[in-house]
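Peer 1: coordinates only, no sequence provided:
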C-alpha cells in the first residue's frame, strides 16, 4: 500500500500596505456610524434578549418599523433602510401584531420590512448564504431589498438541536450569523433568552457574548418593561428606556370574540439634538437610487461563499458612472455625464456612498 504525498499548494502572499497614524491624523478617519444612534452600530452582530413573554419580539418589531421609516426609536435617530424579519416563532400572532401597529399608528406597516417564515438553520452555512442572496435579490422584477438590518427571532429556533452551552456549537451559530452579515452587508440582530440565572446574562456559551458588538437586555421593572444597553463595544453602556405593551383590538374572531394584540408605547424618552437628512437635490436622489441598485447587483454577481469578504469590493467610480448617468433623462444629453459625476462625488462626500481608492460601495441612508 503506497502512501500518497500530501497536496502542496503554493500560496503567494498579496503584498499589503500598512499606514502609521498619529493622533493628529484621527480627524481624517471615518466616524462611528449608527443604525440607531448611540445604541446599535451600522455593522456587526447585535442581540436583544429577555425572558419569554417579556416583550422582546414586540420591541424588535417596533425597531424594524422605525428603521424602515427612518424615524426616531425611543428618541434616538435611526439610519433608514430595508429590514428583514426572520420570524421563526409566533408566525400566526405576527399578523395580529402588524395589524395592531397599523391601528395604533394610523398608517400601513412600512413596506421596507420584509418577513421570512420558512425554517432557517443558521449553523448550516449554506442557509445563511442562500438567505442572504435571496434577501439581496428580493422577489425579482426589480424588487431589490437592500437591508441595513436582519432580525432573527429567535436564536434558539434558528439552531435546533444545537447545544448552546457547547463552544463548537455556539461557534457554528456565530459563524452562520457572520456569513449572513457578510452576504447582505447588514447588521444581524439575534433575539435570545437569558440563562437560568438571568443575572448572568445571555443563555449559552460565553463566546456568544464576546462575539456580539451590542447587547440589549429586556426585563420587567415594576409596572413597566425596560430595555437596557448592557454591552456596547464603541459606545456607553447603561442607556435604558421604559415602555409598556398597550393592548389594541384588531377585529373579531369567527366566534365573535375580539382579537387583540399589543404595541410598544414609550413611557419616558430621550431627545437628541442631532438631525439626519437625506439628499435634497433631485439629481442626487435619482443617482443614489440607481447607484445603490447597481452596487447591489454587483455584490450579488461577484459573491463567492469561499471568499465572502471579496463580495465587499466596490465598483470603480467610472464604471458606476457609466451605468447610472443616463438616468438623468431630464438633463440635456451632452450634460448628463457631468451632472451625474457631480452627484456621485457629492453623495460620497455626504456619506450616502463610500469611496476608497476610486471604488464605491453602498451605505445606508435616510430621507
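Peer 2: In hand now; what should we look at? On a predicted model such as this, the values are computed, not experimentally measured, just so you know.

Peer 1: okay, CA-based contacts and neighbour counts for the rest of this
Peer 2: OK.

Peer 1: compute the distance between residue 142 and residue 266, please.
Peer 2: From residue 142 over to residue 266 the distance is 37 Å, taken as CA to CA, to the nearest Å.

Peer 1: between the two, which one's more packed in?
Peer 2: residue 266 (18 against 9; other CA atoms under 10 Å).

Peer 1: for the residue nearest to that one when sequence neighbours are not counted, what are its contacts?
Peer 2: What sits nearest to residue 266 in space, not counting adjacent residues and going by CA to CA, 6 or more residues apart in numbering, is residue 243, at 4.3 Å. Residues in contact with residue 243, defined by CA atoms under 8 Å, 6 or more residues apart in numbering, are 224, 225, 226, 264, 265, 266, 267, 268.

Peer 1: another one to put next to it:
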C-alpha cells in the first residue's frame, strides 16, 4: 500500500476557517470490533463501508461550538491519517447531492441559489452554504435523493478518503475559498421547496413532509399569474397556500385552487411536488399555531364571503382627519421626508420625535396625539445622543421621562423575520409600559434600514412597504415617517422605485440653503398641502468637553418666520430711506418684540449662555401683544 495520507494539514485549515470538526474512522484501518458488532450487526463488509464516515468521539457537544485547538491537536496526534467531518448547522449548511442525477438537477435549476463552494464526493457533490440564524434548517436525510445537512448533522470533509478510494476534493469558483465561509450565500425557503420537489418526484404516492419554513415568510402576495420553469413556481405555490390558510380556506379548496393555477404553468409542477409544498405549509402552520385548525372541507359559516356596503354606511362612518400634528402629519399614515445628505432631515425628524414624545407644540403647530415614539436609527448613534441632549437643553424638557425609544442598531425591513423582530421589540415595550401604543415611528434612513435588496427593484420595495404597513402602521394606526435621500439625477424627488411614492400618504422635501432649512410638502393625499416651513440651525453648547478640553456643541432647529423677517427688513430700510411709515399698532408690535428679545438675552446672560442666541417664537410675540392689548 502507498504511504498513508496525512490529513493533519487539511483539518487545521478547516479549523482556521472557524468550522466545527470531528474525527471519523479511516478506510486504511480495520473497523473496531465494537463497531462491527454494535453498529453493523456483525457484518464486517458493512462496517468497512460505514467506518470511514462514522465519528470516533461523542460529537453532540460540537454542534453548538467548535472544538478547542488543544482537542484538535490531541486528535491529530492520535489519528494523523484518519478522515474528518465538518459539523453542519454551525456556520454552514450543506446540500448533499448523492447522485449524478441530483447534481445535474441542482446545477441546472434556474431557481436554486448558486454557491461558489463545492466538494466532489464519491457519487456526487456537496454544495456549501452559510447558516442563517433567522432560518433554521435541520438535518434531513433521504436515501438516494438530495440530503440537506443542517442542525444535528455533519458531512465528510475534503481531504478525507471514501471506502472506495475516492478522495473528497474542493471544487470552488476562483474568487472564493473556505476561509471566506462568511461570504457564502444562504439557502432560502424556495431552495428547500425545490429540493423537496426533486425528492418528491421519485415517489408514486402523494408526498407529505415538513420543508421547515413558515408561510409567514411569504408575506408579499403572489398575484396568481402563471409561471414558467425557472420563475419560482415552488415559491409562488408556498406563498399562495400560506395566504389561503390565513384567509380560512379548507384543504379541499386550497388544493383545488392551486391545481387550477398549476395546470396553466409551463410546465406545471409535478402533482407530488405541489402536494408536498401544500402539506409542508399546512404542517408548519399547525406547528406554529397549535390552538387553531384547518378544515378539510369548506365551511361557509367560518370563512366570510366577499361583500359590498351601501354608500350611506360609508357616509355615516365618515370622520374628520385624525391629526398627529395639526395640518401637517396625519395618524395611521405613511410619510416620507427626503433631502440631500447633510441637509438636516434627521435634525427635523429628531425635533418632531421629541415634540410628539413630550406633547409640546411643533413650532406653533399643535401636537394632537402626543404619545410614545420609536426611532429606528441606522447610523450616527453618538451624534444622535448629542442632538437629543441639545434639544432638551434648549426646549427645557427632560427627555429622561419622555416615552422616546431609540433602536440600538439598524433594521432590515425587506426581510420578514427581521421586520418581525422590530415589531416584537416594540410590542414588548408596549406591554412593559401598560399597553400604550406608539403615536410615531421614525425610520432613519430608508437606505440603512432597507436590507440587502435593491431599493430600485419593484418587488423589494413592495416588500419593504408591506412589512412596514402590516407590522407597524396598520398594527398601531400610528404615523410612520421614513427619512430618505434625494435621487441622484433629480434632487426634487426621493430616490428609489416609484412604488414608494405611490404608497405614501404624504411626502416632504427638505432643502438646506446656508443656515436655513425649509420643509415643503410635495404630496398630501387627503388634505391641503401646508405652507412651507423654514428653520434655522442654532448652535448649542453641551455641558461637557472632549479629552483635550474642547467644548462640545450640537444643533437644534428654530422656527424662522420669513414673512416677519421680511417685514422687519422693510421697516429698517424704511427708517433709513423715509419711505415707510409705521402705524401706532405696528410701532407697539415692534416695541413688544424688542422688549421680549431684551428679556430673552438677559435670561441667557444670567445663565452664563451666549445672549446672541436669543430668539422669540411668533406665538410668544402674538401672546405678548394680546396681553398688552395691542391686538386681538
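Peer 2: Thanks, I have it. All values reported here derive from a predicted model rather than from experimental measurement.

Peer 1: with both chains overlaid, what TM-score comes out?
Peer 2: TM-score of the superposed chains, computed with TM-score structural alignment, normalised by the length of the first structure, equals 0.67; 269 aligned residues with a CA RMSD of 2.5 Å.

Peer 1: okay, which residue is most central for the first structure?
Peer 2: With the centre of the first structure defined as its mean C-alpha position, the nearest residue by CA atoms, centre = their mean is residue 149, 1.5 Å away.

Peer 1: which of the three states applies to it?
Peer 2: Three-state call for residue 149 of the first structure (DSSP: H, G, I helix; E, B strand; the rest coil): strand.

Peer 1: which residue in the second structure lines up with it?
Peer 2: With the correspondence set by TM-score structural alignment, residue 149 of the first structure lines up against residue 440 in the second structure.

Peer 1: next one: residue 230 of the first structure
Peer 2: Checking TM-score structural alignment: residue 230 of the first structure goes with residue 522.

Peer 1: who does the helix or strand containing that match touch, helix- and strand-wise?
Peer 2: Secondary structure from DSSP states H and E places residue 522 of the second structure in strand 516-524. Counting contacts by 3 or more CA pairs under 8 Å, 6 or more residues apart in numbering; DSSP states H and E, strand 516-524 of the second structure packs against strand 506-513, strand 533-545.

Peer 1: of those, which is nearest residue 527 of the second structure?
Peer 2: Set against residue 527 of the second structure and scored by CA to CA, these come closest in strand 506-513, at 9.4 Å.

Peer 1: show me which residues of the closest one are buried.
Peer 2: For strand 506-513 of the second structure, the neighbour count (16 or more other CA atoms under 10 Å) marks 506, 507, 508, 509, 510, 511, 512 as buried.

Peer 1: the match of residue 230 of the first structure reaches residue 505, doesn't it?
Peer 2: No - in this structure, residue 522 of the second structure is not within contact of residue 505 by CA atoms under 8 Å, at 10.5 Å.

Peer 1: residue 590 of the second structure maps to what in the first structure?
Peer 2: For residue 590 of the second structure, no residue is aligned by TM-score structural alignment.

Peer 1: what helix or strand is residue 590 of the second structure on?
Peer 2: With DSSP H and E as the test, residue 590 of the second structure turns up in helix 584-606.

Peer 1: which is the next helix or strand following that helix?
Peer 2: Next in sequence after helix 584-606 of the second structure, counting helices and strands by DSSP H and E, comes helix 618-627.

Peer 1: can you check what angle separates that following helix from helix 584-606?
Peer 2: On the basis of axes from the mean of the first three to the mean of the last three CA atoms, to 10 degrees, helix 618-627 of the second structure is oriented at 120 degrees to helix 584-606.

Peer 1: so helix 618-627 of the second structure corresponds to what in the first structure?
Peer 2: Per TM-score structural alignment, helix 618-627 of the second structure has no counterpart in the first structure.

Peer 1: what residues sit buried inside that helix?
Peer 2: For helix 618-627 of the second structure, a neighbour-count test (16+ other CA under 10 Å) marks 618, 621, 622, 624, 625 as buried.

Peer 1: could you check how far the third one is from residue 539 of the second structure?
Peer 2: Same thing as residue 622 of the second structure. Distance, residue 622 of the second structure to residue 539 of the second structure, by CA to CA: 25 Å.

Peer 1: corresponding residue for residue 191 of the second structure in the first structure?
Peer 2: Matched to the first structure by TM-score structural alignment, residue 191 of the second structure sits unpaired.

Peer 1: for residue 485 of the second structure, same thing?
Peer 2: Aligned by TM-score structural alignment, residue 485 of the second structure pairs with residue 193 of the first structure.

Peer 1: I'd assumed residue 47 was in contact with its match.
Peer 2: No - Residue 193 of the first structure is beyond contact range of residue 47, at 9.9 Å (criterion: CA under 8 Å).

Peer 1: which SS state does residue 152 of the first structure fall under?
Peer 2: At residue 152 of the first structure the chain is in strand, as set by three-state DSSP.

Peer 1: and the strands in the stretch 1-150 of the first structure, which stretches?
Peer 2: Using DSSP state E, counting those that start in this stretch, the strands of the stretch 1-150 of the first structure run over residues 34-36, 40-41, 45-50, 82-87, 113-116, 147-153.

Peer 1: just name the most buried of those.
Peer 2: Across the strands of the stretch 1-150 of the first structure, averaging neighbours per residue (mean count of other CA atoms under 10 Å) puts strand 147-153 on top, at a mean of 26.
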